[in-house]
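1. Dropping the sequence and predicted coords here.
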Amino acid sequence: MINEADITSMISAGLAAANELTIVADIAARNALAPTRAMNVFVRNATADTTVASGGAYYLYDLANTAWIKTSEAESLDVVLTWNALQGKPTSTAAQIDAAVGNSHSHANKTQLDKISETDGNLYYNGSLPKTAWASTNW
């Protein structure tokens, strides 16, 4: 007869097994395992997996489908991307984009341009109406 303590023990054992991590040297060692339950495995050198260029990878064993499922790769921890490696990037070069950002709102006479404003439809310079024939923006 199963009691509450037996059920608690079975649940605890199942959870402990699900959280257990096995570490192996390579894909051959991973494949040599004979899982009888779902497993978490870290393969130190997973390069025998064609989807892993270098380093290790984490796998889960799917008992129902008797298959290993890769969940992550250690090589992606140290990825350094270059502009040329980006997909869907703008056609402008990184230097062109940097130049455009640097030149945005850049004018040789910026100090003077910053003094221009409008109030109630009138053009102002340095807080005063200019002393010219065009004293409004209706020109």
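-> Ah, there it is.

2. all contacts plus neighbour counts: C-alpha atoms, from now on.
-> Will do.

3. if I look at residue 85, how far off is residue 79?
-> 11 Å (CA to CA, to the nearest Å).

4. Check it against this one:
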Amino acid sequence: MASLSIYRETALPGTLVANSIYFVAPAARPDYVEIYVTGNDASTVKRVIGEQDVQALINASGGGGGSANMLEIVDDMAARDALSPATNVLVLVLDASADETVTSGAATYAYRANTSTWKKISEAESMDVVLTWANLQDKPTSSVAEIDDAASKRHSHANKTQLDKIDEDANGNMTYGGVLPVTGWGSSNW
């Protein structure tokens, strides 16, 4: 079984020792530590990914804020159509009124690179929409006043207290206040 050596360095040495762990705190970045591990042969070196590696992965995915923006902003539809994105991208078009589905204002589009297609995912004109009953589609035929009246009467009964006492027993017989109703007969002598 090989022994394991551990080193604390400010730079990775030019010649490494087999079966070792190197903790490297670069002088320019003393608050960070890079970790390198050698195998049975000193030329076999593995390292733990660092901040620059993570940033490179983010940049490669299009989310690094470098040359690949997460959101492009253009003035109009012609400017959007002039783009030649190589990857999936979101584009905010400040004046999307050239899109027949946009009456006025801005809209956001997603570009799908594998099919070279644009899909509208939102539009600004709906941000300040004020709905009126007259402009609703597929609404009930009742008027607003009729619906409000029906809603206000949904549990309004002059005799609600008495109606709430009506129930049934385990045999399916109607009960009133938890007992079988009493008939109006005062006697049953015949």
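-> Received, thanks. What you see is a predicted model; the values in this text were computed from it and never measured.

5. all helices for structure 2, in order.
-> Per DSSP state H, structure 2 carries helices over the ranges 51-60, 77-82, 144-152, 160-163.

6. Kindly present these as CSV, with separate columns for distance to residue 113 of structure 2 and mean neighbour count.
-> What follows is the helices of structure 2, written out as CSV (distance: least, CA to CA, whole Å; neighbours: other CA atoms under 10 Å):
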stretch, distance to residue 113 of structure 2, mean neighbour count
helix 51-60, 15, 12
helix 77-82, 14, 13
helix 144-152, 48, 11
helix 160-163, 65, 10
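
7. Would you tell me which of those gets closest to residue 22 of structure 2?
-> helix 51-60 (17.2 Å; CA to CA).

8. Return the list of helices and strands in contact with the closest one.
-> Counting contacts by 3 or more CA pairs under 8 Å, 6 or more residues apart in numbering; DSSP states H and E, helix 51-60 of structure 2 packs against no other helix or strand.

9. Would you pull up how far it lies from the middle of the chain?
-> 24 Å (CA atoms, centre = their mean, to the nearest Å).

10. Just list the residues touching the aligned residue in structure 2 for residue 67 of structure 1, thanks.
-> If you follow residue 67 of structure 1 across to structure 2 using TM-score structural alignment, you land on residue 117. Taking CA atoms under 8 Å, 6 or more residues apart in numbering as the contact definition, residue 117 of structure 2 lies against residue 111.

11. wait, which of the helices of structure 2 is closest to residue 93 of structure 2?
-> Of all the helices of structure 2, helix 77-82 comes closest under CA to CA, at 6.4 Å.

12. That closest one against structure 1, how far on average?
-> Its aligned residues in structure 1 lie a mean 1.4 Å from helix 77-82 of structure 2 after superposition (mean CA distance after the TM-score superposition for structure 1).

13. and that helix, which stretch of structure 1?
-> With TM-score structural alignment as the criterion, helix 77-82 of structure 2 aligns to 27-32.

14. Please apply the same query to stretch 137-152 of structure 2.
-> Under TM-score structural alignment, the match for stretch 137-152 of structure 2 is residues 87-102.

15. can you give me the end-to-end distance of the matching stretch?
-> 24 Å.

16. wait, isn't residue 70 of structure 1 in contact with residue 52?
-> No. Residue 70 of structure 1 is beyond contact range of residue 52, at 9.8 Å (criterion: CA atoms under 8 Å).

17. so who does residue 137 of structure 2 touch?
-> So residue 137 of structure 2 contacts nothing (CA under 8 Å, 6+ apart).

18. Please disregard the earlier target; I meant residue 106 of structure 2.
-> Contacts for residue 106 of structure 2 (CA under 8 Å, 6+ apart) come out as 92, 93, 94, 95, 96, 97, 123, 124, 125.

19. Then residue 129 of structure 2?
-> By CA under 8 Å, 6+ apart, residue 129 of structure 2 lies in contact with nothing.

20. So it versus residue 83 of structure 2, what's the distance?
-> Residue 129 of structure 2 is 30 Å from residue 83 of structure 2, by CA to CA.
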